[in-house]
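>>> return a 3D structure for these sequence lines:
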Amino acid sequence: MYSQVNLFLTGKNAFTRVIVPLFLILICPPFTMLIYHTNVHLDGSFARLGQEIQEKGILREIADVWSPRFYGSVTAWKIIGIFAALQIFLMRALPGRRYYGTITPMGNLPEYTDNGLSSYIVTFALFFTGSLGFGLFRPSLIYDNLGDILGALNLTALAFCLFLYFKGIYFPSSTDNSSTGNFIFDYYWGTELYPRILGCDVKKFTNCRFGMTGWAVSVTSFAFAQKEIYGKADWSIIVSASLIVIYLLKFFLWESGYMRSMDIIVDRGGFMLCWGCMMWVPAVYTSPVMFMVRHPVGLSFAAATAIFVLGLAAILVNYWADHQRQIVRATHGNTKIWGKKPVLIEADYLTETGEKKSNLLLASGFWGISSHFHYLPEISAAFLWSCATGLDYFSPFFYTIFLTVLLTHRAFRDELKCSKKYGVFWQQYRQLVPYKIIPGVI
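Model (predicted):
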């Protein structure tokens, strides 16, 4: 996610603990508004954005774009409030099996309810019933109010992260909390690993239910917006929005696995993660389809079908790879991968409390090709749903470039974490699987 583009801030010097966090806190909010402005009002042209900045100056440009939407609008606040309340309700009310995350450094074991898929389906059912069934709102409502929504979201996310900062210090949910005494870093990184509010896991809400579900609903609304503007939706936006909705359907099928990923087990609940999911995802992750709303290209059915099939294949391979690792862990290695008994390393490690634990490192199937092979189909899927508009514009591919940098950095970041955690066992794994992403390259 958004968080992985940041430096792995383990150093204790002023650069990593003050300058970098402060820079990102100050730069990212206005940048998201400029992304919105570029895609909605400047035909996706970063050249035109640069020209405006050159004419006005960067501060005046930010003020002109952001100030009319800074506080949002009544409609925007209603949309955010209703959507957030719905996701919290579904998160708590829908049934599902109980499962556990990864044991924390302080020995805590997070507990979750596996109801992400049903929450995703119910959200879409309510969206279509309310808009197309009963006419309570136009399905293009999100796009029509997007600038105000982003303005309100930014305020909400910044204030929420401040609340989480104080909560982690004075009312922590578990013993996995701490403060460096440096407000800038603690606000950015967070003071709790697993903050909970009224029984709801904060990171599960911001990352999955608000961020991922909101991403899917938003691009769906964007497709309907194009239909309202031009009388019909172009195949390009239909294919792109459909692939994203399917990709996120896959995400919720795998949500229990995501709750054991680096975003959850390493990153704390602060600006980096929570603001990122509440604001960066709605502004940047949706940007390819946001651009397409006013750029129908008359994509042929044959071309649309080809892009959709290739994109769907990439999503399925990504899911297949994640499923291989999940099934190995669920069966403690008593399964087959590609028809063979998996190659495994039982890696011992110590928690911060000195307790001895072990994990299985899989070196078969996709995980025998490279340690993060599943990033390749993920990047491929993003490229495919971005290229449906053609290759003449840069804007639709900003997210793909961002994702590539994000995942590459995550692979190196994971290498450092695993090497430190597993020691000699990780060296054994590296002898079996020497490459991180692309065999023979990296």
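>>> going by C-alpha atoms from here, please, whenever you check contacts or count neighbours.
Will do.
>>> show me where the stretch 1-150 of the chain has helices.
Shown for the stretch 1-150 of the chain, the helices assigned by DSSP state H, counting those that start in this stretch span residues 14, 20-41, 46-56, 58-66, 74-93, 116-128, 141-144, 146-170.
>>> can I get these in a markdown table with distance to C418 and mean neighbour count?
Below are those laid out as a markdown table (distance: least, CA to CA, whole Å; neighbours: other CA atoms under 10 Å):
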| stretch | distance to C418 | mean neighbour count |
| --- | --- | --- |
| helix 14 | 26 | 10 |
| helix 20-41 | 24 | 18 |
| helix 46-56 | 39 | 14 |
| helix 58-66 | 41 | 15 |
| helix 74-93 | 31 | 16 |
| helix 116-128 | 28 | 18 |
| helix 141-144 | 41 | 20 |
| helix 146-170 | 27 | 20 |
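>>> one more to line up against the first:
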Amino acid sequence: MATAEKKTSEVGIELNPKTTKADFNGVPGALGITIGLPILIYVLYYGLDAVPGAKVFDLCALEGYLAWFGGLVALFYIVPGPLVKGTTLRDGTYLNYKMNGLNSFLIVLAVLVARGLITRGELPELVFVADHLLGLITASIGFSFLLAFFVYFKSFGNPKKILAHGGNTGLPIFDWFIGRELNPRIGLFDIKFFCELRPGLFLWAIINFAEAHLQYRKFGYVSDSMILVTIFQFIYIMDSAVVEAKNLTMIDITTDGFGFMLAFGDLALVPFTYTLQARYLATNPVHLGWLGVAGIVALNAIGYYIFRASNSEKDAFRNGDPSVAHLRYIKTKSGSTLLTSGWWGMSRHPNYFGDWLMGLSWCLPTGFNTPITYFYFLYFVILLIHREARDDLKCGNKYGDDWKEYKRLVRWKIVPYVY
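Here you go, the predicted structure:
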């Protein structure tokens, strides 16, 4: 890091400037979210059919969760994968990331298939997940708190560490919540990037499989609605693993620190609220019929196409692909370029619109008997609107008048002609 320090001092930029404005209304907001979100997960759990005899504090579930997390860490070190360079940091350096998420996930799936063959479909691991879901929720929440404390205290002691712009207020509660260090690491093991994809997203798939297995054990069949939800979400999870390297450009990785907010979101909120549809359908099968299936499949396909096509266009443009050389753009004074045609000329975040459509298609198979299964869609609407506002503020500060001109050319934020 001596080189990094030299580069910083040469250009006269303070490596870790003090955060002057705290998101989420500072400490009150941080405390509210820290207390409120765990309560919300339990409310959503009990809002659906609770598993008879389930324990909130479950030693077997804790052991199972630690084995799951530890096993994925072991796969990170054992499974080969290429090293990919991350974005340039503010000190002029960059980090390398080992990309073996897809291979790790395939190993997990292969083990699951093997266990299915060995146990002739009994799959005791999936039965365990379904029966101990409440205990797994508690284990993941507790682990999120501990991980947040670990990375917070780890961020001190080395003045050359790069801190997140938003997490250096000097207010311990807020900095712990939002994340003080930008890239907490143990050698090559990047804690934030690892948690962004693997423990939560992979567990999301496992819980869905467990709920589909539970439905089969209970009713003797798997409904068309359960098949749709499981396949749609599995494609989304698999897609995230396939394009793992593209996550390096996400605001979570490039800008946000890693604290309780991201730890809790990645490890607890994702696997235990994004699976509400499968959990509901496990004990309340919905039969859509061919017409219902066709309509929901079409909605999901449209959303996925918008999501993937828009992201691919942006990546192609960044990499100088000749297929997108015709696109118009603004060259900013900072040297960056802002697309003003193609998908990114229709709105500033067309990928968010695709995300919304996919999210709605995941909820519709559950019918309309409970609003709980629509939590994912409503949460994502709020999340992405808030993220768009943060991005707008960040880009306004970075690009100045160029950003104003960009907003004049690309009027709509997410949904063309609507918002």
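>>> tell me which of the helices of the stretch 1-150 of the first structure lies nearest to R413 of the first structure.
helix 20-41 (16.9 Å; CA to CA).
>>> returning to that earlier point: and K227 of the first structure, which of the helices of the stretch 1-150 of the first structure is closest to it?
Shortest distance between K227 of the first structure and the helices of the stretch 1-150 of the first structure, using CA to CA, is found for helix 141-144: 11.9 Å.
>>> which bit of the second structure covers the closest one?
Correspondence between helix 141-144 of the first structure and the second structure is established over residues 128-131, with TM-score structural alignment as the criterion.
>>> do stretch 263-275 of the first structure as well
Using TM-score structural alignment, stretch 263-275 of the first structure corresponds to residues 252-264 of the second structure.
>>> relative to the whole chain's centre, how far out is the match of helix 141-144 of the first structure?
Once both centres are worked out by CA atoms, centre = their mean, to the nearest Å, stretch 128-131 of the second structure turns out to sit 23 Å from its chain's centre.
>>> what about that stretch, how far off from the first structure?
If you overlay the two and look at stretch 128-131 of the second structure, the average distance to its match in the first structure is 1.9 Å (mean CA distance after the TM-score superposition for the first structure).
>>> what's in contact with that stretch?
Contact partners of stretch 128-131 of the second structure, identified using CA atoms under 8 Å, 6 or more residues apart in numbering, comprise V51, A54, L136, I207, A210, E211, L214.
>>> how about 10 Å then?
The set of residues external to stretch 128-131 of the second structure that reach it, using CA atoms under 10 Å, 6 or more residues apart in numbering, is 50-55, 60-61, 64-65, 124-125, 135-136, 203, 206-214, 279, 282.
>>> which residue lines up with Q51 of the first structure in the second structure?
Under the alignment (TM-score structural alignment), Q51 of the first structure maps onto nothing in the second structure.
>>> map T88 of the second structure across to the first structure for me.
Here T88 of the second structure is matched to I103 in the first structure, going by TM-score structural alignment.
>>> scratch that, E196 of the second structure is what I was asking about
Taking TM-score structural alignment as the criterion, the aligned counterpart of E196 of the second structure in the first structure is N207.
>>> give the contact list for its match.
1-2, 213-214, 258-259, 263-264, 273-278, 281 are the contacts of N207 of the first structure under CA under 10 Å, 6+ apart.
>>> tell me the SS of it?
The three-state label for N207 of the first structure, taken from DSSP: H, G, I helix; E, B strand; the rest coil, comes out as helix.
>>> go on, the one 10 residues further on?
Secondary structure, three-state DSSP: V217 of the first structure is helix.
>>> how about it, what's its match in the second structure?
Superposed on the second structure with TM-score structural alignment, V217 of the first structure falls opposite I206.
>>> tell me who's in contact with that match.
With the criterion set at CA under 10 Å, 6+ apart, I206 of the second structure makes contact with 108-109, 112, 125-126, 129-130, 200, 212, 230, 234, 271, 275.
>>> what do you get for K420 of the first structure?
K420 of the first structure is in contact with Y349, D414, W426, counting by CA under 10 Å, 6+ apart.
>>> could you do A301 of the second structure as well?
Shown here is A301 of the second structure, whose contacts under the criterion CA under 10 Å, 6+ apart are F232, G295, F307, G354, L357, M358, S361.
>>> which of these has the most neighbours?
Highest neighbour count within the contacts of A301 of the second structure, by other CA atoms under 10 Å: M358, with 26 neighbours.
>>> now check the first structure for the residue matching that one.
For M358 of the second structure, the aligned position in the first structure is occupied by A381, per TM-score structural alignment.
>>> same check on Y417 of the second structure?
Aligned counterpart of Y417 of the second structure in the first structure: G440 (TM-score structural alignment).
>>> count of neighbours near that match?
Neighbours of G440 of the first structure (other CA under 10 Å): 9.
>>> distance of the match of T88 of the second structure relative to S174 of the first structure?
Summarising the geometry, the distance separating I103 of the first structure from S174 of the first structure, computed by CA to CA, to the nearest Å, is 12 Å.
>>> mutual contacts of those two, please.
Counting by CA under 10 Å, 6+ apart, the residues touching both I103 of the first structure and S174 are L109, P110.
>>> just the strands in the stretch 301-419 of the second structure please.
Across the stretch 301-419 of the second structure, reading from the start of the chain, the strands by DSSP state E, counting those that start in this stretch fall at 329-331, 337-339.
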